[in-house]
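1. When you get a sec, could you give me coordinates for this:
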Amino acid sequence: MNELERDYEPVLLAEHEGPCISIYQPTHRTFPDRKQDPIRFGGLLREVEASLARQHADRETEAILRPLRELAEDDQFWNHTLDGIAVFATPDLFRVYDLQRAVTEKAIVADSFHTKPLMRILQSADRYHVLGLNRHEASLFEGNRYALDPVPFGDGFPGTNEALVGTREGEPERTKRAHGPAGPGRTTRHGMNVRQASRDNDTRQFFRSVSDEVLKTYSRPSGLPLLLAALPEHHHMFREVSDNPFLMDKAINVDPASVSTEELCARAWEIVLPEYLERLERLSEQFGNARADGRGSADLTEIGKAAAAGRIATLLIDADRVVPGHLDPDTGSITYARLEDPGVDDLFDDLGEHTLKAGGDVVVVPPERMPSDTGLAAIFRF
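-> Okay, the predicted model is just below:
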């Protein structure tokens, strides 16, 4: 499974040689509901095949369809999905992403990928990471208010202490040095002290490697808060060696291997919730101050022009609001359309993508926490 966080801008928003296929589908975590998922995917695949036949009748499409057909028959994949999937394919690229939120079912063949639903997921304000840690192994989870799921580590990640430093117990030379030539009573204590110091050093190296890799590969690209789940005696050592600025002050005092994922999620959200609400309150206050100074707006027309000019520093978007229409990327002018027209984009998603491409921040906010009644709140750079 590819990393959506890393791929979103450099891969999915990049230009590709068409045709570009985008498939979104809600999925199910449990049996028997998940039995219907590959059947529904088969229906979406038939829509893709029909679109390719209409739009690209003069092109050979077997290469682009082959991985999609293989996915449709992959029982192992369909038995381990979350709440939704996003699938993207070109003649030279194939990506599948598991999603923690359900998505509207659709299959689109176009000159570029349809990525709007992903922005709503990636920019939601309730997302966080949990790092599970003990002396022997590390595990990473991504969560929101509803779910917590394991994040598969890459090949270079030090998931276990043994993988990083090798088996340290039972090395003859180490045992000889530990016991030395002193008397029997003192030899045992000296040996135990040396062995403990060696274990602590190995643990410290392991924790440092885990922290560095999490920061480089997960925290820095996503900007998500990181919550440590570990026994109390491991918290201090990890914080000594970690320089991850996303690491939260509060933590979960438990070995994650000893509790269920559901319990870990509940305990994590209990800690994250106050931080989440505080962040939303802070953003609301910043918007109010900016609007009072003439550097903020909730007006769609004004925000459209600011997005086209690259002036938006932060854009807050109502998670439940959809406004169908089209944004002119050059002038920022807005054309409204009918909601039932399947070929029309969502203006809010267009504005969000333009803001991200211009280096601004987008935060998807629940409607009850929006500081405006238009569904948008923009803070301008100038």
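2. contacts and neighbour counts: CA atoms only from here.
-> Fine.
3. Asp373: how many residues sit nearby?
-> Counted with other C-alpha atoms under 10 Å, the neighbours of Asp373 add up to 12.
4. Please report the distance of it from Arg311.
-> 22 Å (C-alpha to C-alpha, to the nearest Å).
5. Could you do Lys106 as well?
-> 33 Å.
6. which of those two has more neighbours?
-> Arg311 (20 against 17).
7. what number of residues lie near the residue nearest to Ile312 when sequence neighbours are not counted?
-> Closest residue to Ile312 apart from its sequence neighbours, by C-alpha to C-alpha, 6 or more residues apart in numbering: Phe380 at 4.4 Å. Counted by other C-alpha under 10 Å, the residues lying close to Phe380 total 22.
8. Please, where are all the helices along the chain?
-> 4-7, 37-55, 62-72, 75-78, 116-122, 161-165, 172-179, 184-214, 220-222, 232-241, 261-292, 300-308, 347-357 (DSSP state H).
9. between the last one and helix 300-308, how big is the angle?
-> Angular relation of helix 347-357 and helix 300-308 on a 0 to 180 degree scale: 30 degrees, by axes from the mean of the first three to the mean of the last three C-alpha atoms, to 10 degrees.
10. for the longest one, same thing?
-> Helix 261-292 runs at 100 degrees relative to helix 300-308, counting by the same axes, to 10 degrees.
11. What number of residues are in the vicinity of Pro256?
-> 22.
12. List the contacts of it.
-> 132-133, 229-230, 264 (C-alpha atoms under 8 Å, 6 or more residues apart in numbering).
13. Please provide the structure for the following sequence as well, for comparison with the first:
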Amino acid sequence: MNYQIVKEFPHPMMEKGKRPVISIYVDTHIKKPDRLENPIRFKNLVKEAQASLKEKEFKGFKDLFSLFKEMEEDALFWEGATESMAILGDEDECIVYKLPVNVKSLAIVSDSFYIKPLLRSFQSNGHYHVLGLNRDNFVLFEADRYGITEIPVDASDATMEGVLGTEKTAPHLSVASIGGDQSMYHGHGGAKDERKVDQEKFFRHVDTFVLEQYSKKQKIPLILVSPDEHQGEFRKLSKNNFLIDEGIKIDGDSLDKKSLYVKVQDVMQERFKKELKDRMAAFSEAHAKDLGSDDVIQIGRAIVEGKVASLYLEENTVHPGRFDPQLGTVMQGEIADPRVGDVYDDMAEVVLRRGGEVLILGKDEMPTERELAAVYRY
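-> Down below sits the predicted model:
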């Protein structure tokens, strides 16, 4: 058995329905000498998982635990440590997420993977395009929580010269005769107007190119990075619905890639905060119309009926027990039982499978005083 480092969430392995499964989260150190503790932490968490398995189940996980031992002793595996890791495995498969946020170290053996920490990591600063635009050229990036990468674009599409070539607007001249054979040439509009026409042609090309080749295919937000004077001009003609209102008014050429990434991350963070405020207001309105709830029993029933559009869960909270995805009932449990599971996590998985969304929020971000809330589709 081998492990696979993945970025996709949810991952197909989570849909297999094998049980039990093992979820291990390691809050890792990045710098030496503390980084040397990471494999030790992992080893101790593996022991916790082993202790949670029933004797008859242990044999089926023999290959996985052998793999865990190899991972523990693999210096290269720990060399590229991020803020934390999520390691999920069943009897025949193992995936690893390297996360850019801190999580609480834990090991859980249950009938489904524990995914709340992953949800928290993936919900903000997700996946987006960044368009760096100047008057006569552009550069395109793809970014996510892991970093930013330039997308290679041929000069024939990325520069005004490549796009317009010999089709650049020629000066408009008229001829007036001054007696005899002498003539005077009058320019209409001049070089300034010609540049404006060419710039508009180029901007329209950029908009169409990015929309057709990237935005329509990946359906992710697009952040515009360009000087202030180009922001309005480009937005006025753009037909790209994925272009977000928040832009960065600066010449992208003045930034190195690291500085650019910091700025676009700030934009996405602010966008996420604004969305949270809007969601709070939407929940209050929905709750008043019986189209939302913060009662765990009512929400459980609504989930199995396919009514839940959005589920909000408070971070670092656990409701010991199990959620029945067929009946929508909640079975209480004792938190001391390592196999009891988390009702909230079970609910989150079902909502995602049914096409809803799940957000993990801080206590002060929740739209209600309770640990969960939901907005219904109808």
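14. Overlay the chains and give the TM-score.
-> After superposition, the two chains reach a TM-score of 0.69 (TM-score structural alignment, normalised by the length of the second structure), with 345 aligned residues with a C-alpha RMSD of 4.7 Å.
15. any idea which of the contacts of Pro256 of the first structure has the most stuff around it?
-> Ala229 (27 neighbours).
16. who touches it in this structure?
-> Contacts of Ala229 of the first structure by C-alpha under 8 Å, 6+ apart are 130-133, 251-256.
17. Would you mind finding the match for it in the second structure?
-> Under the alignment by TM-score structural alignment, Ala229 of the first structure pairs with Val225 in the second structure.
18. How many neighbouring residues does Ser372 of the first structure have?
-> Applying other C-alpha under 10 Å, I find that Ser372 of the first structure has 20 neighbouring residues.
19. actually His56 of the first structure, not the one I wrote
-> Residues near His56 of the first structure, counting by other C-alpha under 10 Å: 14.
20. separation between the residue nearest the centre of the second structure and Asp154 of the second structure?
-> The centroid of the second structure falls nearest to Gly126 when counting by C-alpha atoms, centre = their mean (1.8 Å). In this view, Gly126 of the second structure and Asp154 of the second structure are 27 Å apart by C-alpha to C-alpha.
21. cool, Glu233 of the second structure as well?
-> Distance from Glu233 of the second structure to Asp154 of the second structure, by C-alpha to C-alpha: 24 Å.
22. Show me which of those two is the more surrounded one.
-> Glu233 (13 against 9).
23. contact partners of stretch 296-305 of the first structure?
-> 287-288, 290-291, 312, 327, 331-334, 351, 372, 374-380.
24. In the second structure, what stretch matches it?
-> Using TM-score structural alignment, stretch 296-305 of the first structure pairs with 292-301 in the second structure.
25. first vs last residue of that stretch, how far apart are they?
-> Terminal-residue distance, stretch 292-301 of the second structure (C-alpha to C-alpha): 12 Å.
26. same thing with stretch 149-160 of the first structure?
-> End-to-end span of stretch 149-160 of the first structure (C-alpha to C-alpha): 19 Å.
27. next one: stretch 220-233 of the first structure
-> Span of stretch 220-233 of the first structure from end to end, C-alpha to C-alpha: 27 Å.
28. cool, stretch 112-120 of the second structure as well?
-> This stretch, stretch 112-120 of the second structure, spans 18 Å end to end (C-alpha to C-alpha).
29. what's that stretch in contact with?
-> 14, 17-23, 86, 88, 103, 108, 315, 345-346, 348-349, 358-361.
30. Buried only: go through the residues you listed for me.
-> Buried residues within the contacts of stretch 112-120 of the second structure, counting neighbours by 16 or more other C-alpha atoms under 10 Å: 14, 20-23, 86, 88, 103, 108, 315, 345-346, 348-349, 358-361.
31. Strands - which of those land there?
-> The strands, defined by DSSP state E, take in 21-23, 86, 88, 108, 358-361 from these.
32. Save the residues you listed as a markdown table, and put in distance to Asp34 of the second structure too.
-> Shown next, in a markdown table, are those (distance: C-alpha to C-alpha, whole Å):
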| residue | distance to Asp34 of the second structure |
| --- | --- |
| Val21 | 30 |
| Ile22 | 26 |
| Ser23 | 24 |
| Ala86 | 19 |
| Leu88 | 24 |
| Ile108 | 25 |
| Val358 | 34 |
| Leu359 | 32 |
| Ile360 | 29 |
| Leu361 | 29 |
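33. In ChimeraX, how would I select the buried members of the contacts of stretch 296-305 of the first structure?
-> Those of the contacts of stretch 296-305 of the first structure that count as buried under 16+ other C-alpha under 10 Å are selected in ChimeraX with:
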select :287,288,290,291,312,327,332,333,334,351,372,375,376,377,378,379,380
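34. What about the contacts of stretch 296-305 of the first structure, which are in strands?
-> Reading strands off those with DSSP E, I get 312, 327, 334, 376-380.
35. so can I have TSV of the residues you listed showing distance to Glu5 of the first structure?
-> Output for those, formatted as TSV (distance: C-alpha to C-alpha, whole Å):
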residue	distance to Glu5 of the first structure
Ile312	22
Leu327	25
Ile334	29
Leu376	24
Ala377	24
Ala378	23
Ile379	24
Phe380	25
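36. Among those residues, which one sits closest to Asp58 of the first structure?
-> For those, the residue nearest Asp58 of the first structure by C-alpha to C-alpha is Leu327; the value is 32.0 Å.
37. who touches that closest one in this structure?
-> Contacts of Leu327 of the first structure by C-alpha under 8 Å, 6+ apart are 304, 333-335, 347, 350-351.
38. just curious, which of those residues is nearest to Leu277 of the first structure?
-> Of the contacts of Leu327 of the first structure, the one sitting nearest to Leu277 of the first structure (C-alpha to C-alpha) turns out to be Leu351, at 24.2 Å.
39. any idea how far Gln231 of the second structure is from the match of Ala229 of the first structure?
-> Relative to Gln231 of the second structure, and taking C-alpha to C-alpha, Val225 of the second structure is found at 8 Å.
40. so what sits against both of those two?
-> Common neighbours of Val225 of the second structure and Gln231 (C-alpha under 8 Å, 6+ apart) are 247, 249.
41. Might one say that the residue nearest to Ile312 of the first structure is in contact with Arg311?
-> Yes. If you go by C-alpha atoms under 8 Å, Phe380 of the first structure and Arg311 touch, sitting 5.5 Å apart.
42. With distance to His80 of the first structure as extra columns, can I get the contacts of Leu327 of the first structure in CSV?
-> As requested, these are exported to CSV (distance: C-alpha to C-alpha, whole Å):
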residue, distance to His80 of the first structure
Gly304, 41
Ser333, 44
Ile334, 42
Thr335, 42
Leu347, 34
Asp350, 32
Leu351, 34
